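**Student:** Here's a sequence, model it:
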Amino acid sequence: MTSVTGTKRGAVQGVVKGVAAVSLLLLATGGFFAWQHFAPVSAATGWDYRVAHDDVPKAAGLAIDEQGNLLVTEELRKKQGAMRRIAPDGQRSLVLDGLTKPDGLTAFMGGIAFSQETGDAPVSLLKDGKVTTLFMANDGQGLKADGPLLYAIEDRKGDGRLMRYDARTLALEVLRDNLSESESIEICPGNKMLYTVKEQGVVRQLSEDKTDPVYLDGLKEPTFLLCDERGLWIVEDQTHQARLWLLDNSGKLQAVLSNLRAPQALLPTGPGHYLLAEGGRNRVLALSFTGN
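**Tutor:** You can find the predicted model right below:
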């Protein structure tokens, strides 16, 4: 016959085991999230990286001005965002403040065009110290200049647009609408135009019949595209474990950098050299090719 004392002892032991199991689960879960947070960036064979500039809050857009200075946007909300200049010697200065989620950044018509990822905000041109409104956008993000043409894409759920602005005529044309979480537009060799669809994890190619077939899939939250002599670069905008991909000219897809946190724009600075804004760690990385 089982005693009352034995029953109580068994119940207590069961509670202790349950608490221990929950504690181990919480410890393991906490360890996993800590690993995600603190795991260092890793580079593929033949590549190396270093921190070029730290303490850059929510680093997002990157561009080089006509004096060779680096311009970087700080993608903060509620008019706390800014554009800063970093000189080759590392000295920093404020260019613009009072911005809301400044994101897209590109050289255009002798100045710098920039967007703000907020409702009904202008895509603007900074030139000779003055800011001029080019056109209005809703949650404008990616920008791509092509001579006097400026392409802009809106990061919205289901009603985003891809637009083309002509600086010669001041005309604004909507090329696509009803886009969902599209963040970047890029022009590749042969006038091939690509754009991301973040929620679908794909890159699409603009087509004349507007079907825009999938060019590359299987990605996780692709946010930024860059075409250069090495091929197509794709940045994933994930809070943890994001990657920088390169689809080279032979069709090989390689993760060049892994364990990134919310990376944004990639900027070429010379043969085999790039800068990458890593907004999730408030810094800009320098990426270099070290292989053959």
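**Student:** C-alpha only now, for contacts and for neighbours.
**Tutor:** Fine.
**Student:** Residue 199: neighbour count?
**Tutor:** Using other Cα atoms under 10 Å, residue 199 is surrounded by 15 other residues.
**Student:** Could you pull up the contacting residues of it?
**Tutor:** 180, 181, 221 (Cα atoms under 8 Å, 6 or more residues apart in numbering).
**Student:** got those as TSV, with neighbour count and secondary structure columns?
**Tutor:** Conversion of these to TSV gives the following (neighbours: other Cα atoms under 10 Å; DSSP: H, G, I helix; E, B strand; the rest coil):
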residue	neighbour count	secondary structure
180	19	coil
181	23	coil
221	24	coil
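**Student:** quick one: which of these is nearest to residue 69?
**Tutor:** Ranked by distance to residue 69 (Cα to Cα), these are led by residue 221 at 30.0 Å.
**Student:** please give me the structure for this one as well, since I'd like to look at both together:
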Amino acid sequence: MPRPAFAGAPLRRTAGLVLALATATLVFFAWQQFYPVRSAEGWSYRALHTGVAKAAALALDGSGDLLVSEELNDGQGRILRIGSGNGRSVVVDGLSKPDGLVATAGGVAFSQEGGEAPVSLLENGAVTPLFTGTNVQGLWLDPGRALYAIEDRKGDGRLLRFDLASHALTTLRDRLTEAESITGCPDGRLFYTEKSKGLVRQLTDDGQDPPLLSGLHEPSFLLCDGRGLWVSEDSTHRARLLLLGPDGTLNTILSYLKAPQALLPLADGKYLLAEGGRNRVLEISVQ
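**Tutor:** Below is the predicted model:
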């Protein structure tokens, strides 16, 4: 019996729909990757360092060179030094998701988010373990020589305080959900994030820790300075760098970022931002 002429039409329509969906998906991911970052009026940016795989944490060493972590898992993670002229060298390798860097009086402390691992001190080329945590992401050093660390875990994360002089380790909070960053402000207030809840909380003596900001899209890194409280959103699509000013106004400084991570202030008033989703470090300036 001859096959009806229209028998292949449903298959052609299905194939056409599949092709259209695949094309739309590819276009979306291409747009997401290459759509340019937008800066707020009065601000500008440029790509300062490229080719830094999953750039995450930033710090300056004692000589003023930039340290940046490559947040790769399973022992593939590294901490790089980038000097003048973009010269690069590996400072520490064999790490699992190095995701916290903070300068100390004698060196640089760093953490690893890839499971149970030590928070360590890099000093004079030697690495010394300080204490052990699980999925430790954010680090912050207060002026009193205490190192704060926070664990990115689902429902059982901790906020820790490590005294660099006595080596006493204190658990300040537990049962946190995807807490990724801790920072302190010049006025003494401390803040931390709960990423999946879209919250930035203030650490308070009564343990209530009320939200300062809510409804954010995957808030991750925090920095507080004279301009206010900075928040980067660790999202791979249309992420933002936000600034909560002293007057309580929340401003979007950069938008259309891809997985931005740490923000580092520089002495000249500029900032460096690790944009892990595009494997680069941005320099941000006030015009």
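**Student:** I'd like to know which of the contacts of residue 199 of structure 1 is nearest to residue 123 of structure 1.
**Tutor:** Looking across the contacts of residue 199 of structure 1 and measuring by Cα to Cα, the closest to residue 123 of structure 1 is residue 181, at 18.1 Å.
**Student:** Settle this for me: the closest one is touching residue 155, isn't it.
**Tutor:** Yes. Judged on Cα atoms under 8 Å, residue 181 of structure 1 makes contact with residue 155 at a distance of 4.7 Å.
**Student:** which residue in structure 2 lines up with residue 134 of structure 1?
**Tutor:** Matched to structure 2 by TM-score structural alignment, residue 134 of structure 1 sits across from residue 130.
**Student:** burial of residue 131 of structure 1, as a residue count?
**Tutor:** 15.
**Student:** Quick check: nearest residue in space to it, chain neighbours excluded?
**Tutor:** Among residues not flanking residue 131 of structure 1 along the chain, residue 125 sits closest, at 5.5 Å (Cα to Cα, 6 or more residues apart in numbering).
**Student:** contacting residues for the counterpart of that neighbour in structure 2?
**Tutor:** Using TM-score structural alignment as the criterion, residue 125 of structure 1 maps onto residue 121 of structure 2. Shown in contact with residue 121 of structure 2 (Cα under 8 Å, 6+ apart): 107, 108, 109, 110, 127, 128, 129, 130.
**Student:** Just the ones of those in strands?
**Tutor:** 108, 109, 110, 127, 128, 129, 130 (DSSP state E).
**Student:** Next one: residue 40 of structure 2 from residue 239 of structure 2, what distance?
**Tutor:** 14 Å (Cα to Cα, to the nearest Å).
**Student:** What of residue 112 of structure 2?
**Tutor:** From residue 112 of structure 2 over to residue 239 of structure 2 (counting by Cα to Cα), the distance is 23 Å.
**Student:** Buried by neighbour count: which residues of stretch 198-206 of structure 1 qualify?
**Tutor:** 198, 200, 201, 202, 203, 204, 205, 206 (16 or more other Cα atoms under 10 Å).
**Student:** In structure 2, what range does that stretch match?
**Tutor:** Using TM-score structural alignment, stretch 198-206 of structure 1 corresponds to residues 195-203 of structure 2.
**Student:** With neighbour numbers in mind, choose between residue 40 and residue 239 of structure 2.
**Tutor:** residue 239 (21 against 12).
**Student:** ok now do the aligned residue in structure 1 for that one, which residues does it touch?
**Tutor:** Mapped onto structure 1 by TM-score structural alignment, residue 239 of structure 2 lines up with residue 242. Neighbouring residues of residue 242 of structure 1 by Cα under 8 Å, 6+ apart: 220, 235, 236, 258, 259, 260, 261, 262, 263.
**Student:** Filter those down to just the ones in strands.
**Tutor:** Counting by DSSP E, these contribute 235, 236, 258, 259, 260, 263 to strands.
**Student:** What is the equivalent residue in structure 1 for residue 225 of structure 2?
**Tutor:** Using TM-score structural alignment, residue 225 of structure 2 lines up with residue 228 in structure 1.
**Student:** how close does its match sit to residue 248 of structure 1?
**Tutor:** Residue 228 of structure 1 is 10 Å from residue 248 of structure 1, by Cα to Cα.
**Student:** So for these two, which residue has more residues nearby?
**Tutor:** residue 248 (16 against 13).
**Student:** I'd say that one and residue 230 touch.
**Tutor:** Yes. Under the criterion of Cα under 8 Å, residue 248 of structure 1 lies in contact with residue 230, with a separation of 5.6 Å.
**Student:** Now do the shared contacts for these two.
**Tutor:** Common neighbours of residue 248 of structure 1 and residue 230 (criterion: Cα under 8 Å, 6+ apart): none identified.
**Student:** quick one on the thing from earlier: excluding chain neighbours, what is closest to the match of residue 239 of structure 2?
**Tutor:** Once flanking residues are discounted, residue 242 of structure 1 sits nearest to residue 260: 4.7 Å by Cα to Cα, 6+ apart.
**Student:** Not counting stretch 174-190 of structure 1 itself, show me its contacts.
**Tutor:** Residues outside stretch 174-190 of structure 1 that contact it (Cα under 8 Å, 6+ apart) are 141-144, 151-164, 193-199, 223-228.
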